[in-house]
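J.: Next one to model:
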Amino acid sequence: MREDIAVLTIAFYIAITAEAMTAALAAGRRKMDWFGVCLLACVTALGGGTIRDILLDHYPLVWVENPYLLLLVCGAAMLTIPLARLVDRLKWPFLLLDALGLVVFTVIGCNIGIEAGAHPMISIVAGMITGIAGGILRDVLCNDIPLVFQGELYATVSIITGAVYFLGLGWGLPVDLLVIGSIAIGFTLRVLALVFKWEMPRFVYDREMRK
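T.: This is a model prediction of the structure:
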């Protein structure tokens, strides 16, 4: 993460806290114990960055370098337990925070890819992995089909955000302005997708229909 970009750092901490709390709710719906709640929160909030770092051979892992992230994530998850009914009612605020987390994680992942000297395409993919992989792991552990595979305009938003950010860097735009602009574009696109229910085309194949 680029430590000189204060807005990105602040948004990162807000995003992982929100991701941890939504993961705790998912754990509660499946009657997991407190360890399961904390584990699912960590996987959701930090899983994307962990997979990215492993693939890019980027060490130490973000939560190994900063162990206090584990305390923040587990603390947010445990705090959700007594506040579950309140948190569950705050659907739209958490959807907006999730949208913010998606684009913030994407920009951070792109930065890591760039700093690792990866190909431009790989840097954008690194951003996407950072943004969506945690949610995929959460859904798999909860025995659900990941939302990102069910038509949600999610991965596409991440790719567009990463592409805008990377191209802006190539054009020499001011980094602080570019971070804010990329986040604004991606966030707006995700919110519009939620409001107007924009979805990716689906592939439906039913053998019974062919008989």
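
J.: From now on I want contacts and neighbour counts done on CA atoms only, so please keep to that.
T.: Fine.

J.: Please identify which helix or strand holds G117.
T.: Assigned by DSSP states H and E, G117 belongs to neither a helix nor a strand.

J.: What's the separation between it and A126?
T.: 12 Å (CA to CA, to the nearest Å).

J.: Neighbour count: those two, which is higher?
T.: Taking neighbours as other CA atoms under 10 Å, G117 and A126 compare with A126 leading, 31 against 12.

J.: What lies in contact with stretch 51-63?
T.: Contacting residues not belonging to stretch 51-63 are listed as 46, 49-50, 69-70, 109, 113, 116, 118, 126, 129-130, 133 [CA atoms under 8 Å, 6 or more residues apart in numbering].

J.: Give me the distance between the two termini of it.
T.: Start to finish, the residues bounding stretch 51-63 are 12 Å apart (CA to CA).

J.: quick one: buried residues of that stretch?
T.: Of the residues in stretch 51-63, those buried by neighbour count under the rule 16 or more other CA atoms under 10 Å are 51-53, 56, 61, 63.

J.: same deal with stretch 9-20?
T.: For stretch 9-20, burial by neighbour count (16+ other CA under 10 Å) applies to 9, 11-20.

J.: Now tabulate these in CSV and tack on distance to M209 and secondary structure.
T.: Compiled in CSV, these are given as follows (distance: CA to CA, whole Å; DSSP: H, G, I helix; E, B strand; the rest coil):
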residue, distance to M209, secondary structure
T9, 51, helix
A11, 48, helix
F12, 47, helix
Y13, 49, helix
I14, 47, helix
A15, 44, helix
I16, 44, helix
T17, 45, helix
A18, 42, helix
E19, 40, helix
A20, 42, helix
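
J.: please give me the structure for this one as well, since I'd like to look at both together:
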Amino acid sequence: MLLYIYIMAITAEAMSGALAAGRRNMDLFGVAFIAFLTALGGGTVRDIILGNYPISWTQHPPYIYLTISAGLFTMLIARFMQRLNRMFLILDAMGLIAFTIIGCNVALRLEAEYQYSTVVVIMAGMITGIFGGILRDVMCNRTPQVLRHELYASVSLLVALLYLGLKYMGLDENINMLISFIVGLAIRLAAIHWNLSLPVFSYSPGKWK
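T.: As a prediction, the model looks like this:
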């Protein structure tokens, strides 16, 4: 199940990257590159940090073709994207949660060899979940969306904590994934619907003179 969700997630993330590139008037190469970076960048950064080589997408070339094709396909259907916006928000939420669980799994597989602590496993999950979007926004010269809108990175944190908590309690892996996925998706969709966010820190030096 997680594999199918992952495929949908990298496709959705690639399309969101292509849209961001389009807003910056990038050419075909720019669109393809940003689409690829958005979809697979989080996993790449995770693998580099954890020393997980070879990097996952280098062993699965179809992922490269899929993300680039999705980005270029977005150029053809961009005029209809506004109507499909809700669907892509849901797919993006599914991707966030799937990436987080996958990132935790990768770190847990390496735990015996590298003795990673729980906090490192959590960070690996979060990096996988959110870093592709951060790279996309930095490359497109805008403040990363995950740091300024409704609950996003914090949902990734909650999913990682829930998944690891249930795992350490000995719950069946498939049931654990299902529960973590449903709870995470419900929180993310609720945040979108009600515009839930963390408190914002606003600092203006002039106010304190």
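
J.: Now compute the TM-score of the two chains, please.
T.: Overall, the chain-to-chain superposition scores 0.96 on the TM-score scale (TM-score structural alignment, normalised by the length of structure 2); 205 aligned residues with a CA RMSD of 0.9 Å.

J.: how close does T100 of structure 2 sit to E173 of structure 2?
T.: When distances are taken as CA to CA, T100 of structure 2 and E173 of structure 2 turn out to be 15 Å apart.

J.: Please enumerate the helices of structure 2.
T.: When secondary structure is read from DSSP state H, structure 2 shows helices at 2-23, 28-50, 61-77, 85-114, 118-139, 153-168, 173-194.

J.: In CSV, list these along with distance to K207 of structure 2.
T.: Converted to CSV, these look like this (distance: least, CA to CA, whole Å):
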stretch, distance to K207 of structure 2
helix 2-23, 34
helix 28-50, 38
helix 61-77, 44
helix 85-114, 37
helix 118-139, 29
helix 153-168, 29
helix 173-194, 31
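
J.: F201 of structure 2: which of those helices is closest?
T.: For the helices of structure 2, distance to F201 of structure 2 was read as CA to CA. The smallest value, 15.8 Å, belongs to helix 153-168.

J.: Read off where that closest one ends up in structure 1.
T.: Across structure 1, the stretch matching helix 153-168 of structure 2 (TM-score structural alignment) is residues 155-170.

J.: So for that stretch, what gets flagged as buried?
T.: Residues 155-166, 168 are the ones in stretch 155-170 of structure 1 that count as buried (16+ other CA under 10 Å).

J.: and what of stretch 25-34 of structure 2?
T.: Neighbour counts using 16+ other CA under 10 Å place 26, 30-34 of stretch 25-34 of structure 2 among the buried residues.

J.: can you name the residues of structure 1 that it overlays?
T.: Residues 31-40 of structure 1 are where stretch 25-34 of structure 2 lands when matched by TM-score structural alignment.

J.: Next: stretch 62-79 of structure 2.
T.: Residue span in structure 1 matched to stretch 62-79 of structure 2, by TM-score structural alignment: 68-85.

J.: Endpoint to endpoint, stretch 191-204 of structure 1 covers what distance?
T.: Separation of the first and last residues of stretch 191-204 of structure 1 by CA to CA is 26 Å.

J.: Need the buried residues of stretch 155-170 of structure 1 in a markdown table (columns: distance to L189 of structure 1).
T.: Converted to a markdown table, those look like this (distance: CA to CA, whole Å):
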| residue | distance to L189 of structure 1 |
| --- | --- |
| A155 | 12 |
| T156 | 10 |
| V157 | 7 |
| S158 | 10 |
| I159 | 12 |
| I160 | 9 |
| T161 | 9 |
| G162 | 13 |
| A163 | 14 |
| V164 | 13 |
| Y165 | 15 |
| F166 | 18 |
| G168 | 18 |
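
J.: biggest separation within those, which pair?
T.: By the measure CA to CA, the buried residues of stretch 155-170 of structure 1 have their two most distant members at A155 and G168, which lie 19.9 Å apart.

J.: hang on, L153 of structure 1 packs against E199?
T.: Yes: with the criterion set as CA atoms under 8 Å, L153 of structure 1 and E199 qualify as a contacting pair; they are 5.3 Å apart.

J.: so what sits against both of these two?
T.: A193.

J.: Same drill for these two, tell me which one is more crowded.
T.: Residue environment comparison for L153 of structure 1 versus E199 gives the larger neighbour count to L153, 22 against 14, counting by other CA under 10 Å.

J.: Look up how far I159 of structure 1 lies from that one.
T.: Noted for L153 of structure 1: a distance of 11 Å to I159 of structure 1, by CA to CA.

J.: just checking, what residue in structure 1 corresponds to I97 of structure 2?
T.: Alignment of I97 of structure 2 against structure 1 is given by TM-score structural alignment, with V103 as its counterpart.
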